[in-house]
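Enquirer: Generate a structure from the sequence data that follows.
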Amino acid sequence: MVWDLIRDSAFGHLVRLTSGGKWFPYAEERDPELWKQFVNEEKSGYLAHHGDTNPPEDSSKDQLDAGSTTSSKSRQSEDGNIDNEVSEPRVDPEKGRDKHVIDWFGPDDPDNPRNWSRGKRFFVTFEICFLTFSVYIGSAIYSAGIPDVMHTFGVSQVAATLGLTLYVAGYGLGPMVWAPMSEIPFIGRNPVYMMTLFIFVMFQIPTALSSNFGMLLAFRFLTGLFGSPALATGGATIGDMYRPRKQAYGLGVWGIAAVCGPVLGPLVGGFAAQAKNWTWTVWELMWLSGFCFVFLFFFLPETSSTNILYRRTRRLRKITGDERLTCEPEIMAEHMTGKDIVLMILVRPITLNFTEPMVFLLNLYIALIYGLLYIWFESFPIVFVEIYGFNLGQEGLAFLGLLVGALIALTCLFSWLYFYQEKQFNSNGNLQPEKRLPPAMVGAFFVPICLFWFGWSARPSIHWIMPIIGSGFFSIAAFLLFNAVLPYLGDAYPDHMASVFAGNDLMRSSFGAGFPLFANAMYRNLGVNWASSTLAFLGIAFIPIPFVLYIYGKRLRHWSRAARKDI
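Expert: Predicted coordinates:
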């Protein structure tokens, strides 16, 4: 496993490039005769017969079988028709293509990410979680230094908060480009992760050394922009490795990493800002993300199956010198123009978001939860510093209630998945997407419960533990909603998973960026109790969404052009 991880990492590819493939060779490079087992004869036959790797839709399937040659070695039959050497059917001179389709050599091909060992999949899941945490913590870790930013640059609290909101806006816009780009076969996910993470780390230096407030805001936005791929593409990476029956577990663990970022950010940044100044929150972010980059540089493999097949095909063409070797991702890419690529990268996430009712409603709900989270976080200094007398470091400890709530939700969710949902999968390993939604139907009620509890228990006459306990209900709500909505979207739109997640990230980050700007004024003018209650009433208004989609989702999918319709 370790050898494969290093060989398929950015470091391994760099070593292979400089050594001409002599270091970290693949099996087919050690034994050139292995190339034959990677050729899918059935798909090659279909391609030879009618120019497509899918079975013919009419009775020409019988003609395909009848037209097979008896020798896979011959290149030309007696009647002058060209014969495909591997797949045997004759190449149709009008519609057929004389190509050998490279594929997985069987259902257990170890290079297929879904066939990786459990240990390898768990390790790569940890890497994606570490990457997500290293970026997500960058938003909340800054919030602890806002008072010092106000003092250093002589700006108001709303202006200083822009350093938080622009970062969130950056990692909402970034996935619109990075996530669809990772779906392009000749790029894959790993180059996107490594390139953007390196820039993310480097941009922390000018952020911490900002000589004026405008420079600080500009680099906060840019770091959010380049740190964003893991926040949307991370879910697609999890989907690469886990079959539908197990994907929810991987997404659940990934969700904990996403929760830990905003929760631990104020704790880590609070003590640093209290002991030093706001720049130390940025230096901490650089140290953490820098270590993450080095770690992933040596050990993060590619998970995109289309990219793995594409690179395998290139290696085999080089080994055999046979230009007829191709793969399905290449065949698809042949028909894509530059305009198609631009549309896929820049337009698809937006069009899916606003033309698919299921995507729009769920993204809107998740965006609301995300916005409520960030606006509600702004009340913590008012409650725990001004009401309960916590210092800056102790205020960060108050966020741990959210982490405890998320861990409780994770335990309950995994139990439900194991004892109930896994039994609902059919013999083909598929599940009707709407059956992913019950956790969201439960979690929806915990949003108003949390906000009412927190708002009306935050007073000097009530012990500080009560609002902390109440805060834990929010992470239960958010965790259940995220881990129902994201698997649902992934199941309903499997061919556009990264783009759908990118649109989700854009909408929720837009809410997360805008809401904190009026949070302080809202809590000052309405008071903690009524401000939290206002947010709770908003949460109540959105409760019906998962129920409506649970009932009518299948009908909506059958009306959709992009959603899956076969289950």
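
Enquirer: contacts, neighbours, all on C-alpha from now
Expert: Will do.

Enquirer: can you pull the buried residues of stretch 211-226?
Expert: F213, L216, L217, A218, F219, R220, F221, L222, T223, G224, L225, F226 (16 or more other Cα atoms under 10 Å).

Enquirer: cool, stretch 42-50 as well?
Expert: Buried residues in stretch 42-50 (16+ other Cα under 10 Å): E42, K43, S44, G45, Y46, L47, A48, H49, H50.

Enquirer: Tell me the buried residues in the helix or strand encompassing K120?
Expert: Using DSSP states H and E, K120 falls within helix 118-143. Neighbour-count burial for helix 118-143 flags 120-121, 123-143 (criterion: 16+ other Cα under 10 Å).

Enquirer: swap in stretch 267-278?
Expert: Using 16+ other Cα under 10 Å as the test for burial, stretch 267-278 gives L267, V268, G269, G270, F271, A272, A273, Q274, N277, W278.

Enquirer: In helices, which of these fall?
Expert: Judged by DSSP state H, helices contain the following of those: L267, V268, G269, G270, F271, A272, A273, Q274.

Enquirer: Quickly name whichever of the buried residues of stretch 42-50 is closest to F291.
Expert: Nearest to F291 among the buried residues of stretch 42-50 is K43, at 44.2 Å by Cα to Cα.

Enquirer: can you give me the helices for the stretch 251-400 of the chain?
Expert: Listed in chain order, the helices of the stretch 251-400 of the chain (DSSP state H, counting those that start in this stretch) span 279-299, 305-320, 328-334, 338-342, 348-355, 357-377, 380, 392-397, 400-419.

Enquirer: about what we covered before: can you put the ones in helices among the buried residues of stretch 267-278 in TSV and add distance to A248?
Expert: As requested, those are exported to TSV (distance: Cα to Cα, whole Å):
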residue	distance to A248
L267	29
V268	29
G269	31
G270	33
F271	35
A272	36
A273	37
Q274	39
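
Enquirer: closest to E328 among these?
Expert: Within those, the smallest distance to E328 is 47.2 Å, found for V268 (Cα to Cα).

Enquirer: Next, the structure of the following sequence, for comparison with the previous one:
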Amino acid sequence: MLSITRDTGLGYVLGLISPARDETLYLGPNSLIWPYQRHEAPNGRRALPQDCIVVTDRSTPNRSKHPSGRNSQLSERDGEFVERIEKGITDNVVGWYGLDDPENPLNWSNFKKISVSIQIFLLNSFIYLGSSIYSPGIADVMRDFGVSKTTATLGTSLSLLGYAIGPMFWSPMSEVPRLGRNPIYILTLVCFLLLKLPIVLANNIATILIFRFLTAFIGSPAQATGGATISDMFLPRKRSYGLGLWELSTWIGPTLGPLVGGFAAQARGWRWTIWELIWINSAMFLCIFCFLPETSASNILYRRARRLRRETGNESIRAELELETLNLSKKELAYKTLIRPFVLCFQEPICLLLNTYTALVTGLLFTWLESLPIVFGGVYGFNLGQTGLSFLGLMIGSFVAFLIFVIWFFLFDAKKFDDLGYRKPEKRFVPLMAGCVFIPICLFVFGRTSRPDVPWIVPVIGSGLFSLGGFSLFISILNYLPDAYPDYAASVLAGNNFIRCTFGAGCVLFAAPMYNNLGIQWASTLLGILGFIFVPVPFLFYFYGHKIRRASRHALKDH
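Expert: Below you'll find the predicted structure:
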């Protein structure tokens, strides 16, 4: 448990406020070990008492001597690194101390990796819950503020727009060595919770719309940075499981929102849906503050170099990624950091094509989702709570899709990676090639069975087919992008999120008018035809994607 909590926000704060802060031993880049507490040394042996700081007098601590003979707080491998510098054997660039370095997230225990993955899954689910939990209360908002349905629906559309824009700024900031991922997660979640209060207390529609956008913008890092956090801990072969879990959260959040919000809006009004969101994410904040460690390799190595500089007085010791930004001004650093996602998104051919394709399919999803309240509320006479239950088809379908993917990957696909856990990125499109046909099939089935003479369970089951196709889409692309851009995972995932959520935000506004004008059957049929047009696209990426990737400046090139 200590290995999980010591490099978290809680561990950092305890280190700052503890009266014994000067008596602690820092083994990791910022890892807090309380006095006399045993730990695993880097070489795997159990640390002996003399390896720790022994405090006999508060003013003159008696530290044990390092194996090199110096009085220091440095770990064994830190000391070996400093000795090599002093002897001129190596330069002043700090990296990992071999392939078995325990501070490297790739070398963490399975328990620690699974713990982090589950926290990212929950964080992304609960944040994304806000995109749809508002929808069941739209009728109440229309009545309370005397606005049209289009105006009230802007609350959903602006929220999606905030989820689109936010990661373009927060995700690249998490790649800055001095910041890392944890401060971004923690600080933005605090602001997310505080900015929800004006919505609950709002007395006009403008306040709701403005703060719906702001809360989504502030709370959006998990939308893209979550995938980068998973990539920090797993090589491509194992990464598929973690990203599959993270991808599952992008389905759980939006589909759980109408279910949770429907009964709340029916019983207590639309404001109660926002209170639910605040309570759930307050619990999530406590969880990640206490148990989510830093995973960014660049940040871990930066803090290792900073500790070595402090302990040795050698100011020339630097982490490798730190050297890239050492001579940049703050303005140049900000420009390079914040512009990078837009450059990757719009100037890299493979990113632009993939993001466009993802956006079109996402547009189908968000347009079709707006029809569920129309069908189950209008055709089958469901109340708000029962209409929320109709989204269970999507949720169950996403769990089924996740299980199918895990079983298929474990039995077949995992064996195709090389000894180092890598392979050609375009192989990631196999699940999409198999699953893309389920999207148009779902739309045709749903459109043709949403009639009073057909039991309601039939369109609910049909809706689950969309999850099979949608999950295969996102799991393929969200695995492909970190494979193709291993150094810029957060930025490329942010660009993908930006394009698809922006497109989805626009589709939400015309979805209801389209279904009302064309009717449920013809509107769904039109979306199904568009879905069939997109079916050949993943096959093109599979066979010709490597050529497009070769023309992309920052993408990984095949050797």
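
Enquirer: before we move on, the earlier item: please work out which of the helices of the stretch 251-400 of the first structure is packed deepest.
Expert: Mean neighbour count (mean count of other Cα atoms under 10 Å) peaks for helix 357-377 among these, with a mean of 22.

Enquirer: and the gap between A66 of the first structure and G45 of the first structure?
Expert: Per Cα to Cα, to the nearest Å, A66 of the first structure is found 12 Å from G45 of the first structure.

Enquirer: same thing with L17 of the first structure?
Expert: 34 Å.

Enquirer: again with L166 of the first structure
Expert: 53 Å.

Enquirer: go on, V177 of the first structure?
Expert: Using Cα to Cα, one obtains 37 Å as the distance from V177 of the first structure to G45 of the first structure.

Enquirer: Now check the second structure for the residue matching S379 of the first structure.
Expert: By TM-score structural alignment, S379 of the first structure lines up with S371 in the second structure.

Enquirer: unless I'm mixing things up, its match is touching Y515, no?
Expert: Yes - between S371 of the second structure and Y515 there is a contact under Cα atoms under 8 Å: 6.8 Å.

Enquirer: thinking again about what came up before, which one of the ones in helices among the buried residues of stretch 267-278 of the first structure is nearest to V294 of the first structure?
Expert: Set against V294 of the first structure, the nearest of those by Cα to Cα is V268 (21.4 Å).

Enquirer: Just list the residues touching the closest one, thanks.
Expert: Counting by Cα atoms under 8 Å, 6 or more residues apart in numbering, V268 of the first structure makes contact with I141, T281, G396.

Enquirer: Quick one: map the last one onto the second structure.
Expert: It stands for G396 of the first structure. Applying TM-score structural alignment, one finds that G396 of the first structure aligns to G388 in the second structure.

Enquirer: how far away is its match from L481 of the second structure?
Expert: For G388 of the second structure, the distance to L481 of the second structure - Cα to Cα - is 33 Å.

Enquirer: residue contacts, E247 of the second structure?
Expert: F471, F474, I475, L478.

Enquirer: which two in the residues you listed are spaced the farthest apart?
Expert: Greatest spatial distance among these (Cα to Cα): F471 and L478, at 10.3 Å.

Enquirer: higher neighbour count, these two?
Expert: The neighbour comparison of F471 of the second structure against L478 (other Cα atoms under 10 Å) goes to F471, with 27 against 23.

Enquirer: buried set for stretch 530-539 of the first structure?
Expert: Buried residues in stretch 530-539 of the first structure, counted by 16+ other Cα under 10 Å: W530, A531, S532, S533, T534, L535, A536, L538, G539.

Enquirer: Next one: the third one relative to E183 of the first structure, how far apart?
Expert: According to Cα to Cα, S532 of the first structure stands 41 Å off from E183 of the first structure.

Enquirer: Surely S125 of the second structure touches L245?
Expert: No - counting by Cα under 8 Å, S125 of the second structure does not reach L245; the two are 10.6 Å apart.

Enquirer: what residues are up against the alignment partner in the first structure of R303 of the second structure?
Expert: Aligning on TM-score structural alignment places R303 of the second structure opposite R311 in the first structure. Taking Cα under 8 Å, 6+ apart as the contact definition, R311 of the first structure lies against F186.

Enquirer: what does W178 of the first structure give?
Expert: So W178 of the first structure contacts V192, S228, P229, T233, I345 (Cα under 8 Å, 6+ apart).

Enquirer: surely Y302 of the second structure meets R318?
Expert: Yes - using Cα under 8 Å, Y302 of the second structure is in contact with R318, at 7.2 Å.

Enquirer: now stretch 245-255 of the second structure: which residue numbers in the first structure?
Expert: Alignment note (TM-score structural alignment): stretch 245-255 of the second structure is matched to residues 253-263 of the first structure.

Enquirer: That stretch against the second structure, how far on average?
Expert: By mean Cα distance after the TM-score superposition for the first structure, the fitted stretch 253-263 of the first structure averages 1.0 Å away from its aligned residues in the second structure.

Enquirer: for that stretch, which positions count as buried?
Expert: Buried residues in stretch 253-263 of the first structure, counted by 16+ other Cα under 10 Å: V253, W254, G255, I256, A257, A258, V259, C260, G261, P262, V263.

Enquirer: For the last one, which non-adjacent residue is spatially closest?
Expert: Put plainly, it is V263 of the first structure. F399 (5.5 Å; Cα to Cα, 6 or more residues apart in numbering).

Enquirer: which ones are touching that neighbour?
Expert: Shown in contact with F399 of the first structure (Cα under 8 Å, 6+ apart): V263, L264, P266, L267, I468, S471.
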